[in-house]
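> okay, structure incoming, though there's no sequence with it:
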């Protein structure tokens, strides 16, 4: 049965978790779709690229940090209609990286606890991932 979707858009994102249990989110810059919304860092998976390699590449480009693929732990995914395409967003958690994140392709960065994320305006695909993070951190100081 056809759903009218012309293609699948595979996107990867990460919840970088610092020593205090906070998660890094970035604000989409002006001029981009969904400008001003807060999201998990990441991006599109290119053809012939595995998700983990795409995520390490995106983090180097977007934040200027190095994350080893072994440090990426898959925790959740979101599936969302996006016009004629369909978005599949894979979320990973990472607690280890080299470098200090900087907003190279974003308006701003902020560290927030998963319980505080509901107060942020986020893209529709990111919203269910917040609940997955909150469950993951249930019982911790996050």
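Sure, I can see it. None of these values were measured; they are calculated from a predicted model.

> going forward, measure contacts and count neighbours with C-alpha atoms only.
Noted.

> check the gap between the closest residue to residue 98 other than its chain neighbours and residue 5 for me.
In this structure, residue 98 finds its nearest non-sequential neighbour in residue 66, 5.1 Å apart by CA to CA, 6 or more residues apart in numbering. As for residue 66, its distance to residue 5 is 35 Å (criterion: CA to CA, to the nearest Å).

> which one of the two is surrounded by more residues?
More crowded of residue 66 and residue 5, by other CA atoms under 10 Å: residue 66, with 18 against 12.

> residue 74 versus that one, what's the distance?
Taken as CA to CA, the span from residue 66 to residue 74 is 17 Å.

> and what of residue 55?
Counting by CA to CA, the gap from residue 55 to residue 74 is 11 Å.

> these two: who's more crowded?
residue 55 (28 against 15).

> tell me the secondary structure for that one?
helix (DSSP: H, G, I helix; E, B strand; the rest coil).

> residues contacting it?
12-14, 42-43, 45 (CA atoms under 8 Å, 6 or more residues apart in numbering).

> going by distance to residue 124, which of those wins?
residue 13 (13.9 Å; CA to CA).

> I'd say the closest one and residue 42 touch.
Yes. Taking CA atoms under 8 Å as the definition, residue 13 is a contact partner of residue 42 at 4.1 Å.

> in this structure residue 30 contacts residue 108, no?
No. Contact criterion CA under 8 Å: residue 30 and residue 108 do not qualify, at 11.2 Å.

> one more structure, for comparison:
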């Protein structure tokens, strides 16, 4: 049996304490995903811790350093299924240093409103990311009612 490919993604917010916007990235490749939106991130290297991989990927792809918040819990706790061979873990994050730029794999970055969920849900997301977007919006709506993000 082949081990699942481990992928990490960042739900980069304008603020972990009072999130109002989410940074999303538009893919340039592979062809079937070009022009679709996603959470920035990438593959975990062998022997690399997932949180270390996320810091590395966000620096390589966007040129930023981040502070990580809580992990967005997946339904089974093992990560969000991307396909039959890969799963992704997603963490809330905020920019600690740098100005995000599309350096690798993306041609556009966009801050989208979390107050108007329609904006997030009308973007053409990579299909595997859409359930994650919905869960993120539900988690943030619940945290607004509870007045803080989980883990803060």
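That came in fine, so what should we check first? Please read all numbers here as calculations on a predicted model, not as lab measurements.

> next, the TM-score between them, please.
Here the TM-score for the pair of chains, by TM-score structural alignment, normalised by the length of the first structure, is 0.82; 132 aligned residues with a CA RMSD of 2.1 Å.

> who has more neighbours out of residue 30 and residue 108 of the first structure?
In this view residue 30 of the first structure and residue 108 are compared by other CA under 10 Å, and residue 108 has more residues nearby, 15 against 12.

> and for the more buried one, nearest residue in space, chain neighbours not counted?
Nearest one to residue 108 of the first structure, counting by CA to CA, 6+ apart, is residue 27 at 5.3 Å.

> residue contacts, the one you found?
35-39, 106-109.

> and the strands in the second structure?
For the second structure, applying DSSP state E gives strands covering 5-13, 21-27, 37-38, 41-43, 65-72, 80-83, 86-97, 106-113.

> how much does the second one stray from the first structure?
With the two structures superposed, strand 21-27 of the second structure lies on average 0.5 Å from its match in the first structure, counting by mean CA distance after the TM-score superposition for the first structure.

> distance between the ends of stretch 43-58 of the second structure?
Terminal-residue distance, stretch 43-58 of the second structure (CA to CA): 11 Å.

> quick check: the gap between the counterpart of residue 82 of the second structure in the first structure and residue 54 of the first structure.
Alignment note (TM-score structural alignment): residue 82 of the second structure maps to residue 80 of the first structure. For residue 80 of the first structure, the distance to residue 54 of the first structure (CA to CA) stands at 20 Å.

> residue 42 of the first structure now?
For residue 42 of the first structure, the distance to residue 54 of the first structure - CA to CA - is 8 Å.

> repeat that for residue 119 of the first structure.
On the measure of CA to CA, residue 119 of the first structure and residue 54 of the first structure end up 29 Å apart.

> compare those two (neighbour count), which wins?
residue 54 (21 against 7).

> identify the contacts common to residue 42 and residue 54 of the first structure.
By CA under 8 Å, 6+ apart, the residues touching both residue 42 of the first structure and residue 54 are residue 12.

> quick revisit: neighbours around the match of residue 82 of the second structure, how many?
Residue 80 of the first structure - counted by other CA under 10 Å - has 14 other residues nearby.

> hmm, back to that, and of the contacts of residue 27 of the first structure, the nearest to residue 137 of the first structure?
residue 39 (18.4 Å).

> tell me if I'm right that the closest one and residue 29 touch.
No. Judged on CA under 8 Å, residue 39 of the first structure makes no contact with residue 29 at a distance of 11.1 Å.

> neighbour count: those two, which is higher?
residue 39 (26 against 17).

> residue 6 of the first structure versus the more buried one, what's the distance?
25 Å.

> same thing with residue 13 of the first structure?
23 Å.

> so between these two, which is more surrounded?
residue 13 (26 against 11).

> distance to residue 95 of the first structure for the contacts of residue 27 of the first structure - can I get that in CSV?
Output for these, formatted as CSV (distance: CA to CA, whole Å):
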residue, distance to residue 95 of the first structure
35, 27
36, 26
37, 24
38, 20
39, 18
106, 21
107, 23
108, 20
109, 17
